[in-house]
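> curious how this folds, go ahead:
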Amino acid sequence: MTKMENTFQHPEPNAQGYFGEFGGSFIPEELQKIMDQISVAYDECKNDPEYRAELARLYKHFVGRPSPIFHAQNLSEKYGTDIYLKREDLNHTGAHKINHCLGEALLAKKMGKKKLIAETGAGQHGVALATAAALVGLECDIYMGEVDIKKEHPNVVRMRILGARVIPATHGRKTLKEAVDAAFEAYMKDPITQIYAIGSVVGPHPFPAMVRDFQSIIGNEAREQFQQMTGKLPDNLVACVGGGSNAMGLFSAFLEDKDVTLYGVEPSGRSLDPGEHAATLTLGEPGIMHGFKSYMLKDSEGEPQQVYSVASGLDYPSVGPQHAFLKESGRANYTHINDKEAIDAFFELSRMEGIIPAIESSHAIAHAIKLAQQGEKGSILVNLSGRGDKDIDFVIENYGPEYGIESLLS
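I've put the predicted structure just below:
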């Protein structure tokens, strides 16, 4: 295995899927038997040279990996700090999600499954999974909140072109949490012929570790590339965090490098009032939802709190258990960026570097800028986890005039 391939050997989690006190599997006994089968199959796959060679082949020739690192010179000069971007937005399908979707699709095929099902918020996981399903010849159902279906219409069209069924979640706030609820409910009805390809480092064991492992190619590439470019490691890593897959993918290769500071950036939305944000690690507390223990935002009855973010992919009231572990251990820092700061960063990167980012990734860009403004002189490597094609209509409709863009139809 070269340095730039996935890392399938980590000290965490333990055999029961715990990162410290977080993680585990809190699901019905009948479903636990299925999860145990997935764990066994995944252990076989990650130690199978043929499986790993096929995944590496697809990453290179289908996805276009390795994704490059770009020195954002214009931003760097403006803010007096070297800012670099790990360009996951250049992957086939436009984000990091294809990394684990291909791994999950190949696993499902090996297990003899007929269908992939999943949730999606911004639609990037849905597009990536629909892409992987088409490639390996599996059916695909994507559950998506009704609000997000309207907001992320371009991705909905892509999923349908690829042959997936897009099934709206119409309860609650009709966003990502409700899409997860609906997908879990559908999976419980038939866990035999289908597999729930969870879209982040969340869910019951083995998914937080499995998705982390598939995404670890980001950090392995970045570590080698950055040293080739600069002769040293970055001083700071910055990535947005909803469930946390792109951040864990980047962080995983640097966890033992104590001189590298890690920043996970959550959405503080409209405000830090209940229901107006999704800053789980900032304001949440330990709890259990969707089959795993981690930090979560709770209402007065201890149930998942209503959450909000301008970025549909960050709109989730919990977070991956390894992030909770990294927060508790002090290894990673978790902070937050509000809607306005994220949209400002969306336009700044677009207009200064010619790169239109996803709104999710714009939260990370905004924090990198904030670090520079606060006097950070060390290098900053941002995981640019997705491109903004999916967000263009929404941004122009809601923010265009504020940034000097009037509708051509008005």
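> drop to CA atoms for contacts and neighbour counts, all remaining ones
Fine.
> elements contacting the helix or strand hosting Tyr187?
Using DSSP states H and E, Tyr187 maps to helix 176-189. On a contact count with 3 or more C-alpha pairs under 8 Å, 6 or more residues apart in numbering; DSSP states H and E, helix 176-189 meets strand 115-120, strand 139-145, strand 165-169, strand 194-196.
> let's see that with 10 Å instead.
helix 29-46, strand 115-120, strand 139-145, helix 146-151, strand 165-169, strand 194-196 (3 or more C-alpha pairs under 10 Å, 6 or more residues apart in numbering; DSSP states H and E).
> quick one: the strands in this structure?
18-19, 22-23, 69-71, 83-87, 115-120, 139-145, 165-169, 194-196, 236-240, 261-269, 285-289, 292-296, 332-338, 380-384 (DSSP state E).
> just how off-centre is the first one within its chain?
Chain-centre distance of strand 18-19: 19 Å, with C-alpha atoms, centre = their mean, to the nearest Å.
> now do stretch 239-257
Distance, centroid of stretch 239-257 to centroid of chain: 9 Å (C-alpha atoms, centre = their mean).
> mind listing what's buried along that stretch?
239-255 (16 or more other C-alpha atoms under 10 Å).
> next, the distance between the ends of that stretch.
17 Å (C-alpha to C-alpha, to the nearest Å).
> the longest helix along the chain to strand 83-87, inter-axis angle?
Among the segments of the chain that qualify as a helix by DSSP state H, the longest is helix 207-230. Angle between the axes of helix 207-230 and strand 83-87 is 130 degrees (criterion: axes from the mean of the first three to the mean of the last three C-alpha atoms, to 10 degrees).
> residue closest to the middle of this protein?
By C-alpha atoms, centre = their mean, the chain has its centre lying nearest to Ser245, at 3.9 Å.
> and this one, so I can compare the two:
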Amino acid sequence: MRNLLPWREPVPPDGTMGEPGTRGRFGEYGGRYAPESLVEACREVDQTFREAWADPGFRGDLARLLALHAGRPTPLTPARRLSEELGVQLYLKREDLTHTGSHKINNVLGQALLATRMGRRRLIAETGAGQHGVATATAAALLGLEATVFMGERDIERQALNVFRMRMLGAEVIPVITGSRTLKDATSEAMRHWVGATGDSHYCVGSVIGPDPYPWMVREFQRVIGDEARGQFAAELRTGVPDHVVACVGGGSNAAGTFAGFADTPARLVGVEAEGGAGAARGRLGVLHGCRSLFLQDDDGQITQAHSIAAGLDYPGVGPEHAHLRDLGRARYVTVTDDEAVGAAVRLARTEGIVPALESAHALAWVIRAAGGGELPSGSTVLMTLSGRGDKDVSTLKELL
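This next block holds a predicted model:
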């Protein structure tokens, strides 16, 4: 079953996707539900980020790193052959072409600079698909920091290439053997570890989840995607903004960063979740990993296990700002199946010569389905964030094809 909330007219530019305020809330979502031992650490991160984000020197340092090390700006690529087949004009924001191969580097470089500003010498991170872990290990090596990455044992097995990359970069990778042995449990272990390490370590959260200020801060570090894409789209077509802006959603950082560039426009925002991990589409109000948001739960309120062929979407909830955007009707959240995502990955490879990450293939699968079903009118302009490249998923695809 696909939970498709009806389209509503986009909300006016009233500060949507602005600062959440001192309580760290997006409507009824967000907040700082952290153990007492982490409250002060979160406050320090909040204060330091606010000061840094207002400091032209910090912003300049980050911009230089993004340009010289991460390879920004990333291109906006017209998918010409696929567009002709689908009857829409599809443009891909190529985060797969960043150094490390995904959007994760945008956030991690920002948080690594923040860690050095706070005098921390070690980064702690969780990872599912391994891309955030690789980005964290990369930034740590670049800035002379240590890195400890928690990763579910199941994800270690299916993302062996990224595990090797992290260790080659000098990071310690700690297998998590509890629960589902995937992203949810890796996040839980990373937060538990941070409790005893706040003095010398910064927890580098990889998505728009966690206690305030992380959902807002990560979105701000990722908004470079949306800001770049908006300028590039206007330059490419000179028609203002696309009709639809589409991105995959696990916790939701690439989508939040993309949506931030278009929140005050008439563009329709579409977040695409995995059928087995649809927090925004089918979640219920709850608290997990330090924030109040929408999570998959049983009748007793216990968090249930998510599933996705894409390790980065294998999370039982969604970031609080996405839950708020859903409630506002400003963004729509839909789901696709594993089979649809695999089919989309193959189709992009064979029409455009691009092998996408399976996470990104979910977004493309919805575009293909919506175009074929008439949900995207002929001639519509569609901007889709290609959040990562598919090198890490080759072994999975090889088994299926």
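> picking that back up, what is the equivalent residue in structure 2 for the residue nearest to the centre of structure 1?
Counting by TM-score structural alignment, Ser245 of structure 1 lines up with Ser253 in structure 2.
> wouldn't its match be in contact with Gln222 here?
Yes: contact status for Ser253 of structure 2 versus Gln222: in contact at 6.8 Å, counting by C-alpha atoms under 10 Å.
> identify the contacts common to the two.
Listed as contacting both Ser253 of structure 2 and Gln222 by C-alpha atoms under 10 Å, 6 or more residues apart in numbering are His103, Lys104, Asn107, Ser207, Val208, Trp216, Phe259.
> can you find the partner of the first one in structure 1?
For His103 of structure 2, the equivalent position in structure 1 is taken to be His96, counting by TM-score structural alignment.
> let me know how buried that match is, in neighbour terms.
29 (other C-alpha atoms under 10 Å).
> repeat that for Ser308 of structure 2.
22.
> ok, Val367 of structure 2 next?
Counted with other C-alpha under 10 Å, residues neighbouring Val367 of structure 2 total 26.
> surely it touches Val246?
Yes: using C-alpha under 10 Å, Val367 of structure 2 is in contact with Val246, at 8.0 Å.
> between the two, which contacts overlap?
Listed as contacting both Val367 of structure 2 and Val246 by C-alpha under 10 Å, 6+ apart are Val270, Val272, Val382, Leu383, Met384.
> so how far is His103 of structure 2 from the third one?
When you say that, I think you mean Val382 of structure 2. Noted for Val382 of structure 2: a distance of 19 Å to His103 of structure 2, by C-alpha to C-alpha.
> and what of the first one?
If you measure Val270 of structure 2 against His103 of structure 2 using C-alpha to C-alpha, the figure is 18 Å.
> tell me the spatial nearest neighbour of whatever residue of structure 2 lines up with Val265 of structure 1, not counting adjacent residues.
Aligned by TM-score structural alignment, Val265 of structure 1 pairs with Val272 of structure 2. Distances taken as C-alpha to C-alpha, 6 or more residues apart in numbering place Cys248 nearest to Val272 of structure 2, at 4.5 Å, with adjacent residues excluded.
> helices of the stretch 251-400 of structure 1, start to end?
280-283, 321-329, 339-353, 359-373, 392-399 (DSSP state H, counting those that start in this stretch).
> as CSV, these with distance to Ser312 of structure 1 would be great.
Output for the helices of the stretch 251-400 of structure 1, formatted as CSV (distance: least, C-alpha to C-alpha, whole Å):
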stretch, distance to Ser312 of structure 1
helix 280-283, 15
helix 321-329, 20
helix 339-353, 12
helix 359-373, 8
helix 392-399, 11
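> nearest to Val307 of structure 1, of those helices?
Val307 of structure 1 lies closest to helix 280-283 among those, at 9.3 Å (C-alpha to C-alpha).
> mean distance between that closest one and structure 2 after superposition?
Helix 280-283 of structure 1: mean distance to aligned residues in structure 2 after superposition is 1.2 Å, counting by mean C-alpha distance after the TM-score superposition for structure 1.
> by contact count, what packs against that helix?
Using 3+ C-alpha pairs under 10 Å, 6+ apart: helix 280-283 of structure 1 touches strand 261-269, strand 292-296, helix 321-329, strand 332-338.
> got CSV for the ones you listed, with mean neighbour count and distance to Tyr42 of structure 1 too?
Below are those laid out as CSV (neighbours: other C-alpha atoms under 10 Å; distance: least, C-alpha to C-alpha, whole Å):
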stretch, mean neighbour count, distance to Tyr42 of structure 1
strand 261-269, 27, 28
strand 292-296, 27, 19
helix 321-329, 21, 19
strand 332-338, 21, 28
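> can you lay out those as CSV showing distance to Tyr51 of structure 1?
CSV is the format used below for those (distance: least, C-alpha to C-alpha, whole Å):
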stretch, distance to Tyr51 of structure 1
strand 261-269, 31
strand 292-296, 28
helix 321-329, 25
strand 332-338, 32
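> quick one, which of these is nearest to Ile38 of structure 1?
strand 292-296 (16.1 Å).
> ok, how many other residues are close to Glu30 of structure 1?
Neighbour count of Glu30 of structure 1, defined by other C-alpha under 10 Å: 10.
> that one -> structure 2?
Using TM-score structural alignment, the equivalent of Glu30 of structure 1 in structure 2 is Ser37.
> how about the contacts made by its match?
Contact analysis of Ser37 of structure 2 by C-alpha under 10 Å, 6+ apart lists Trp194, Val195, Gly196, Thr198.
> do the same with Ile149 of structure 1
Taking C-alpha under 10 Å, 6+ apart as the test, what Ile149 of structure 1 contacts is 120-123, 143, 155-157, 166-169, 174-175.
> cool, Arg192 of structure 2 as well?
Going by C-alpha under 10 Å, 6+ apart, the list of residues near Arg192 of structure 2 reads Pro35, Leu38, Ala186.
> mind doing that once more with 8 Å?
Applying C-alpha atoms under 8 Å, 6 or more residues apart in numbering to Arg192 of structure 2 gives no contacts.
> can you find the partner of it in structure 1?
Here Arg192 of structure 2 is matched to Glu185 in structure 1, going by TM-score structural alignment.
> give me the number of residues near the counterpart of Ile198 of structure 1 in structure 2?
Under the alignment (TM-score structural alignment), Ile198 of structure 1 maps onto Val205 of structure 2. Val205 of structure 2 has 26 neighbours, counted by other C-alpha under 10 Å.
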